[in-house]
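Novice: pasting the sequence and the predicted model now:
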Amino acid sequence: MNATLFPELTTSVIDAMKDAANPRLREIMTVLVRHLHDVIRETRLTEGEWAAAIEFLTATGGICSSTRQEFILLSDTLGVSMLVDAVNHDGGEAVTPSTVFGPFYSGEQDELPAGASILKRPEAGEPTLVSGLILDDSGTPIEGALIEVWQTAPCGLYDVQDHEQPDGHLRGSFRSAADGSYSFETVLPVSYPIPDDGPVGKMLRALGRHPNRPAHIHFMISAPGYRRLVTHIFVAGDDYLASDAVFGVKPDLIVHPTAHEDGMAIAYDFRLAGA
């Protein structure tokens, strides 16, 4: 393999971008072209393989819709989403780790009072009370933080995937109290497979990988003067904690549910980084 095969082609492509009005775009595309050309040289990519790659990307775009974003799944399953998250959200040890946003956020929901349920229909899952504090990186309570939460139903599907679920089922928005506290009722989350009936699922099977995510609840927390936090809490003991299909698990985000009256309780405090 000749690592310098046709270097003048790479140089010509990069030089052709010298007049780009956006210097950041030029910087990103320069690096992208250089690495993409190096991949082709290193692997001696065949014309058939490149055609297959184009077909794969075309199919990925073709399956995208208002309720399904296959490119986000592709980014997630290749670890790209987590890497972008990591280079943009290094808040230090004093703040709650972030993780992937995922493709199933459906917009801000109506605000509910503290302790309200995010269920819009009865579910067979174990009733669970989630509560804790919203704090800054020094441990001071943050009042009025917007806390958005969403999760799958016990069937393993989000409401946007399942026409039998009411819109907004297992989703909700809350505000932290003066002492930083928040709480809501839900059902214990379950592990579930990401959609694997499309190009990303075919890719995972070809690579000998499973599509499963460990049980979790999504959180997005924002407050004036603080960096928005996008994260999950994961349930301890889940079979897929060590092999999350989107590489989103971080040890500090694992929670241990405890018995609580007629169900379970999860306690978790979030710490936000200053803006």
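Specialist: Received it, and whenever you're ready, just let me know what you need.
Novice: C-alpha from now on. contacts and neighbour counts both.
Specialist: Will do.
Novice: what are the ranges of the strands in the stretch 151-275 of the chain?
Specialist: Using DSSP state E, counting those that start in this stretch, the strands assigned to the stretch 151-275 of the chain run over residues 171-175, 181-187, 192-193, 212-213, 216-222, 229-235, 254-255, 258-260, 263-267, 270-272.
Novice: by contact count, what packs against the helix or strand hosting residue 81?
Specialist: For residue 81, the host element (DSSP states H and E) is helix 80-88. For helix 80-88, the elements it packs on are helix 70-77, judged by 3 or more C-alpha pairs under 8 Å, 6 or more residues apart in numbering; DSSP states H and E.
Novice: so for the helix it packs on, what gets flagged as buried?
Specialist: Counting neighbours by 16 or more other C-alpha atoms under 10 Å, one finds that the buried residues in helix 70-77 are 70-77.
Novice: direction-wise, compare it with helix 80-88 and give the angle.
Specialist: Using axes from the mean of the first three to the mean of the last three C-alpha atoms, to 10 degrees, the interaxial angle of helix 70-77 with respect to helix 80-88 works out to 70 degrees.
Novice: helix 70-77: how far from the chain's middle?
Specialist: 10 Å (C-alpha atoms, centre = their mean, to the nearest Å).
Novice: again with stretch 135-144
Specialist: Relative to where its chain is centred, stretch 135-144 has its mean C-alpha point 24 Å off (C-alpha atoms, centre = their mean).
Novice: repeat for stretch 134-150
Specialist: In terms of C-alpha atoms, centre = their mean, the centre of stretch 134-150 is set 20 Å apart from its chain centre.
Novice: show me what that stretch is in contact with.
Specialist: For stretch 134-150, contacts defined as C-alpha atoms under 8 Å, 6 or more residues apart in numbering pick out 94-95, 105, 108-109, 133, 170-182, 217-224, 269-274.
Novice: need the contact list for residue 217.
Specialist: With contact set as C-alpha under 8 Å, 6+ apart, residue 217 has these partners: 149-151, 189, 232-234.
Novice: next up, a structure to set beside the first:
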Amino acid sequence: MTDTTATGPTTQERAETDLTNRVLASFAQTGDERLHQLMRSVVEHLHAFIREVRLTEDEWRTAIDFLTACGDITDDRRQEFILLSDVLGASMQTITVANPVVDGVTESTVFGPFFVQGAPRIPLGGDIASDAPGQPCWVEGVVTDTHGRPVAGARIEVWEADDSGFYDVQYGDGRVAGRAHLFTDDQGRYRFWGLTPTPYPIPHDGPVGHLLAATGRSPVRAAHLHFMVTAPGLRTLVTHIFVDGDPQLAIGDSVFGVKDSLITTFDAQPAGTPTPDGRDLHGRAWSRAAFDIVLAER
């Protein structure tokens, strides 16, 4: 029979609370104060969740199996735990907490699992596409600080999926396409050719995809182009630009990365329209976008 009283906890409640307290006490000798804080909070929230939903042992085993499957599918080209963090909004919440809003500063968004170190350098006006399929797109802008001063020599990493919805690393053949880095000029200006972004699904053939299907959620990301901008003395910016008018914006971005300030006009240019740098596109239509970047002080 359950022990209930009008004024105090039941025997069951005392048992659950006692267990939580004993686990918390086990971290009392943690030398790192921040680690101590993190472990205590993780335990408190995890135990509160288990108690709130009255988690069953079968459900906990299913959760363990799910996490094991995430580990099994992860390799040097695919990071299922980043996908999990993204679709739960944990990535965006961490970014939101770690990058406080500063008036006038370009907003941050998710890093994503497809950044690769060592992307080739291109000159100003160069092409990041490297024969990846898609419509050519001219992107330009200026990088400044919060005082409006141009940031010369800022390093800009850019990467994107091709028109088939894949990043180069997803092909597995060693190709490098749809990614590069460049530097701003003395006036903080940058420019390059890329591809007009299109919506695409995140990898959904693994446990994260099965989770999305089970919860009736779409794996599709709104069309976007990735940026990472670094400069001495200024806060590193990781962001995207999103395509104004993309129908996926109304449906939702699977990793919650969209911010209104990052929605950018990509102006369609009919075939035969002269390009800014005189490039011959051999009769192809193209688009252009302008994206000015403001970096916060570190």
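Specialist: Received, thanks. In this text the structure is predicted, and so the values were computed from the model without any measurement.
Novice: reformat the strands of the stretch 151-275 of the first structure as JSON lines; add distance to residue 142 of the first structure.
Specialist: Converted to JSON lines, these look like this (distance: least, C-alpha to C-alpha, whole Å):
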{"stretch": "strand 171-175", "distance to residue 142 of the first structure": "10"}
{"stretch": "strand 181-187", "distance to residue 142 of the first structure": "9"}
{"stretch": "strand 192-193", "distance to residue 142 of the first structure": "33"}
{"stretch": "strand 212-213", "distance to residue 142 of the first structure": "31"}
{"stretch": "strand 216-222", "distance to residue 142 of the first structure": "10"}
{"stretch": "strand 229-235", "distance to residue 142 of the first structure": "13"}
{"stretch": "strand 254-255", "distance to residue 142 of the first structure": "22"}
{"stretch": "strand 258-260", "distance to residue 142 of the first structure": "26"}
{"stretch": "strand 263-267", "distance to residue 142 of the first structure": "17"}
{"stretch": "strand 270-272", "distance to residue 142 of the first structure": "9"}
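Novice: among these, which is nearest residue 44 of the first structure?
Specialist: Between residue 44 of the first structure and the strands of the stretch 151-275 of the first structure, the shortest gap by C-alpha to C-alpha is with strand 212-213, which sits at 32.8 Å.
Novice: what's the average distance of the closest one to the second structure?
Specialist: In the superposition against the second structure, strand 212-213 of the first structure averages 0.3 Å from its aligned positions (mean C-alpha distance after the TM-score superposition for the first structure).
Novice: against which helices or strands is that strand packed?
Specialist: Counting contacts by 3+ C-alpha pairs under 8 Å, 6+ apart, strand 212-213 of the first structure is packed against strand 192-193.
Novice: for residue 224 of the second structure, see how far away the alignment partner in the second structure of residue 167 of the first structure is.
Specialist: Alignment note: residue 167 of the first structure maps to residue 175 in the second structure; criterion TM-score structural alignment. Using C-alpha to C-alpha, to the nearest Å, we find residue 175 of the second structure at a distance of 21 Å from residue 224 of the second structure.
Novice: quick one: which of these two has more around it?
Specialist: Of the pair residue 175 of the second structure and residue 224, residue 224 is the one with more neighbours under other C-alpha atoms under 10 Å, namely 26 against 13.
Novice: which residue in the first structure aligns with the more buried one?
Specialist: Under the pairing rule here (TM-score structural alignment), the equivalent of residue 224 of the second structure within the first structure is residue 216.
Novice: cool, and residue 41 of the second structure?
Specialist: That one, residue 41 of the second structure, aligns with residue 31 by TM-score structural alignment.
Novice: give me the residues contacting the helix or strand containing that match.
Specialist: In this structure, residue 31 of the first structure sits in helix 23-43 according to DSSP H and E. Contacting residues not belonging to helix 23-43 of the first structure are listed as 1-5, 10, 13-14, 17-18, 20, 45 [C-alpha under 8 Å, 6+ apart].
Novice: and the furthest pair within those residues?
Specialist: The two members of these with the most space between them (C-alpha to C-alpha) are 1 and 20, at 33.0 Å.
Novice: follow-up on the earlier one: mind listing what's buried in the helix holding residue 31 of the first structure?
Specialist: For helix 23-43 of the first structure, the buried set under the neighbour-count rule, 16+ other C-alpha under 10 Å, comprises 26, 30, 37-38, 41.
Novice: reformat those as TSV; add distance to residue 242 of the first structure.
Specialist: Below are these laid out as TSV (distance: C-alpha to C-alpha, whole Å):
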residue	distance to residue 242 of the first structure
26	38
30	36
37	34
38	32
41	34
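Novice: roughly how far apart are the counterpart of residue 97 of the second structure in the first structure and residue 262 of the first structure?
Specialist: Residue mapping for residue 97 of the second structure onto the first structure gives residue 87, with TM-score structural alignment as the criterion. Relative to residue 262 of the first structure, residue 87 of the first structure is positioned 42 Å away (C-alpha to C-alpha).
Novice: next one: residue 231 of the first structure
Specialist: With C-alpha to C-alpha as the criterion, residue 231 of the first structure and residue 262 of the first structure are 27 Å apart.
Novice: of the two, which one has the most company?
Specialist: The residue with more neighbours, out of residue 231 of the first structure and residue 262, is residue 231; 25 against 10, by other C-alpha under 10 Å.
Novice: aligned partner of that one in the second structure?
Specialist: Matched to the second structure by TM-score structural alignment, residue 231 of the first structure sits across from residue 239.
Novice: repeat that for residue 176 of the first structure.
Specialist: Aligned against the second structure by TM-score structural alignment, residue 176 of the first structure finds its counterpart in residue 184.
Novice: list the contacts for that match?
Specialist: Taking C-alpha under 8 Å, 6+ apart, one finds 124, 142-143, 151-156, 190 in contact with residue 184 of the second structure.
Novice: so which two of those are the farthest from each other?
Specialist: Taking C-alpha to C-alpha, the two most distant members of the contacts of residue 184 of the second structure are 124 and 151; they sit 14.9 Å apart.
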